[in-house]
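Chemist: Based on what follows, work out the 3D shape:
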Amino acid sequence: MSGEAMLIDGIHIPLTVPFYRDGNSYLRKLEHNVGRYSLTPAAGLVALGPGSEGSTLSDVETDEVLQAVGQSAAREKVLIAGIAKDSVRRAVAMAESAERASFDSVLLAAPHTLLPDAELALFFRAVADASPLPVLLWSHATAPSRQLPITLVAELAEHANIVGLYDADLSVERYGLIATATASVRRDVTVTTIFAPVTRRMVVPESGEGPATFVSAESLGGGAALAVATPKATIKTRTKTVGFQVMAAGDASELLPLLEAGVPGALPRLAACSPQACHEVFAAFKDGDPALSAEKAKRLRMADEVMRKLGVAGIKYGCDLNGYFGGSPRLPRLPLNIEQRELVEVALRELRN
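Modeler: Below is the predicted model of the structure:
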């Protein structure tokens, strides 16, 4: 099984999972967040990605979160599900859950158990062989993940169902080496007439919309003529050829040099609480104003440093400050103390939405 390759670019938002005070997942607040993120210029949403609290969820909760995101997101937002599991069987099962929830792709990190490169390559290939959705790799030098060697990335890029990479340690030099090593990879992706991604939800006709059309009694084999609503017309599309798609992850303030090197977009941790501020760095560059992009990026440095230090608890408090539902992390992670909250408040003071 395999999915059709997706265009992966722009700013992607890493979703957090809100919880009740007793630790149960709060799906209504997640739906609210996804609805608000859908109003931003972000190109995609990443659920249960590395660094989130996805590993703390049960299988039932995972399915519920994926369904909530799939039903709440705007049709044009690319949806990517983290499927970090320690076995091929469980990762594939999670990919199938993501497919049922109308996601577009899955994000696969290395198992927590340190594997030799040969077994690691087998893990990625076996999941990609069976996944109903295209696979994006995750690389990060910090445990429990690992930085993927460029030789391994190049080998996996040849797999028809492995379409790209999010790299939390991406530098201009590393990106250049990956681009060179994967230069032979070319794939056709479906895009809109303005070269935006086409999601699975965009090409599924929406019943009950559009003008009614009359169906004759004769065609129904008797009875009165009926007015039946036609499905909404499908969108116009075209094809774009892309290579192996490499996205940055981590600090939004370090994005400009990577964009100048050719990176098509990023998954900044800060985008969870300040999506507009992160997008402005990307948008200024795309508009041909690198000086403005650099200025926008400079404003994010303090926030990046604070969020890197405080992790998901800091991101969640930042969400609370900016009109999203964050709340406390799930135990054993602890909420921020007063001093830590003040750090986040100062860092986000100029970044409030």
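
Chemist: contacts, neighbours, all on C-alpha from now
Modeler: OK.

Chemist: Buried residues in stretch 275-288, which are they?
Modeler: Across stretch 275-288, burial judged by 16 or more other CA atoms under 10 Å covers Pro275, Gln276, Ala277, Cys278, His279, Glu280, Val281, Phe282, Ala283, Ala284, Phe285.

Chemist: Output these in CSV; the columns should cover distance to Val34.
Modeler: Output for those, formatted as CSV (distance: CA to CA, whole Å):
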residue, distance to Val34
Pro275, 12
Gln276, 14
Ala277, 17
Cys278, 17
His279, 16
Glu280, 20
Val281, 22
Phe282, 21
Ala283, 21
Ala284, 25
Phe285, 26
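
Chemist: among the residues you listed, which are in helices?
Modeler: Counting by DSSP state H, the part of the buried residues of stretch 275-288 found in helices is Pro275, Gln276, Ala277, Cys278, His279, Glu280, Val281, Phe282, Ala283, Ala284, Phe285.

Chemist: show me what contacts the last one?
Modeler: Put plainly, it is Phe285. Leu256, Leu259, Leu292, Ser293 (CA atoms under 8 Å, 6 or more residues apart in numbering).

Chemist: Quick one: residues in contact with the strand or helix carrying the last one.
Modeler: Ser293 is part of helix 290-298 when elements are defined by DSSP states H and E. Contacts to helix 290-298, defined as CA under 8 Å, 6+ apart, come from residues 252-256, 277-278, 280-285.

Chemist: Check which helices and strands the host helix or strand of Tyr166 sits against.
Modeler: Assigned by DSSP H and E, Tyr166 belongs to strand 162-167. Here strand 162-167 touches strand 135-139, helix 150-157, strand 245-250, going by 3 or more CA pairs under 8 Å, 6 or more residues apart in numbering; DSSP states H and E.

Chemist: what would these look like in CSV with mean neighbour count and distance to Ser2?
Modeler: As requested, the helices and strands packed on strand 162-167 are exported to CSV (neighbours: other CA atoms under 10 Å; distance: least, CA to CA, whole Å):
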stretch, mean neighbour count, distance to Ser2
strand 135-139, 26, 9
helix 150-157, 18, 14
strand 245-250, 25, 17
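
Chemist: To compare with the earlier structure, here is another sequence to fold:
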Amino acid sequence: MMLKGSSTKMLLLLKSSATSVPKTFIQSTCITYCRKMSSIPKLDLGGIYPPIPTPFDDKEEINFAALESNVKKWKQLPFRGFVVHGSNGEYTYQTPEEKVEVVRKLRSWVSEDKLIIAGAGCESTRDTIRMSQAMAGAGADAVLVVTPFYYKNSMTSDALCNHFTQVADNSPVPVLLYTVPAFTTIDMSVESVVTLAKHPKIIGIKESSGNVIKIGHIINKTKNEDFQVLGGSASYLLQSAVVGAVGGVCALANVLGEDVCRLHELIKAGNLDASAELQRRLIAPNLAVTSKFGVPGLKFALDKFGYYGGKPRSPLMPLGKEQQELLLNDFKEDGFLK
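Modeler: As a prediction, the model looks like this:
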């Protein structure tokens, strides 16, 4: 694993308040995570991460055999790691115990050089801290914390900064901020991100607003901090890299992982013409599995590309026949399907 050394506080012991959490949480957070080190390492986040979907069986239980089968195929690709329990993982539909078990299984399947970034965001600060500790105990290298949004009118800059600071203060592993206003309607200000970037355990952000100007502004304002930005979509991987993003968390990478990784390598090599051409071709397929057809579209595409997608968990519904044809056409028109 590539690390960036930076002195931070001693790893925090799990707090006694965790006794009110289900037994599985206590077990997961206590598992051999008291490492013999005086600081939390900074991770080199550079690269591509698929935000992996969660497969379900006909009874809507997590299908771990299908997930393992998918992971075996993804392991053959040059991903920097995996994001689990992001928006594409249907994390809002899972119990805390399910979330922890998915991370535990994933850690047992992938080598230590592959980073596991686990979604730990909850609506309350208290629950987010507990989930972060649980994810660390299950083997996550870092946690991805989405902005709370239910009481959106009260989510001021002060409230958000206080929330993320408390989470980082109590997380055993590094924290990544996660802004996805398409789902939360909360778009953190540049100023808030810059303030939080000064925290020694907040090491980066997954920026999914689609605003490349904002991404560039954040990168410029945090250039003196040990802080990294990941673009949140394959639709603007090139554009975000041009302004300084170190990689991307791309739903399309679950399906076209080789192509998304190739785009990242072309960008790193400075091949602008080839990068731009591939970037343009990836836009329509990416939109098909994100904003156009969402998680049901991504799961349908997985089935078509030799992975297990299956049905989403209710209330999400599988794509209808007409939607399926539209999605397939988006892949065919740019040469990714015959």
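
Chemist: could you dump the helices and strands packed on strand 162-167 of structure 1 to a markdown table with distance to Phe123 of structure 1?
Modeler: Shown next, in a markdown table, are those (distance: least, CA to CA, whole Å):
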| stretch | distance to Phe123 of structure 1 |
| --- | --- |
| strand 135-139 | 12 |
| helix 150-157 | 11 |
| strand 245-250 | 20 |
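
Chemist: From Ile186 of structure 2, how far off is the residue most central in space within structure 2?
Modeler: For structure 2, the residue nearest the mean C-alpha position is Val83 (3.9 Å; CA atoms, centre = their mean). Look at Val83 of structure 2 and Ile186 of structure 2: by CA to CA, to the nearest Å, they are 21 Å apart.

Chemist: Leu272 of structure 2 now?
Modeler: 33 Å.

Chemist: the more surrounded of these two?
Modeler: Ile186 (21 against 14; other CA atoms under 10 Å).

Chemist: Quick check: the aligned residue for the more buried one in structure 1?
Modeler: For Ile186 of structure 2, the aligned residue in structure 1 is Arg146 (criterion: TM-score structural alignment).

Chemist: Could you pull up the contacting residues of that match?
Modeler: Applying CA under 8 Å, 6+ apart, the residues contacting Arg146 of structure 1 are Ala110, Ser139, His140.

Chemist: cool, Cys319 of structure 1 as well?
Modeler: Ala272, Cys273, Ser274, Phe325, Gly326.

Chemist: now with 7 Å?
Modeler: Ala272, Cys273, Phe325, Gly326 (CA atoms under 7 Å, 6 or more residues apart in numbering).

Chemist: With neighbour count as added columns, please give those in a markdown table.
Modeler: Compiled in a markdown table, the contacts of Cys319 of structure 1 are given as follows (neighbours: other CA atoms under 10 Å):
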| residue | neighbour count |
| --- | --- |
| Ala272 | 27 |
| Cys273 | 31 |
| Phe325 | 24 |
| Gly326 | 27 |
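
Chemist: these two touch, right, Ile178 of structure 1 and Thr151?
Modeler: No - assessed by CA atoms under 7 Å, Ile178 of structure 1 is found out of contact with Thr151, at 8.5 Å.

Chemist: Now the residue mapped onto Ala73 of structure 1 from structure 2: closest residue in space, sequence neighbours ignored.
Modeler: In structure 2, the residue equivalent to Ala73 of structure 1 is Val110, according to TM-score structural alignment. Leaving aside its sequence neighbours, Val110 of structure 2 sits nearest to Lys75 (CA to CA, 6 or more residues apart in numbering; 7.3 Å).

Chemist: Please apply the same query to Leu343 of structure 1.
Modeler: Per CA to CA, 6+ apart, closest to Leu343 of structure 1 is Val306, 7.0 Å.

Chemist: The one you found should be in a helix, yeah?
Modeler: Yes - Val306 of structure 1: assigned to a helix according to DSSP: H, G, I helix; E, B strand; the rest coil.

Chemist: how much space between Lys75 of structure 2 and Gly204 of structure 2?
Modeler: Taken as CA to CA, the span from Lys75 of structure 2 to Gly204 of structure 2 is 24 Å.

Chemist: what does Ser132 of structure 2 give?
Modeler: Relative to Gly204 of structure 2, and taking CA to CA, Ser132 of structure 2 is found at 16 Å.

Chemist: Of those two, give the one with the bigger neighbour count.
Modeler: Neighbours per residue, other CA under 10 Å: of Ser132 of structure 2 and Gly204, the larger number sits with Ser132, 31 against 25.

Chemist: what's the distance between the aligned residue in structure 1 for the residue nearest to Val110 of structure 2 and Gln276 of structure 1?
Modeler: With TM-score structural alignment as the criterion, Lys75 of structure 2 lines up with Ser38 in structure 1. For Ser38 of structure 1, the distance to Gln276 of structure 1 equals 12 Å [CA to CA].

Chemist: swap in Thr62 of structure 1?
Modeler: From Thr62 of structure 1 over to Gln276 of structure 1 (counting by CA to CA), the distance is 27 Å.

Chemist: ok, back up a step: did I read that right, the match of Ile186 of structure 2 in a strand?
Modeler: No - counting by three-state DSSP, Arg146 of structure 1 is not found in a strand; it is coil.
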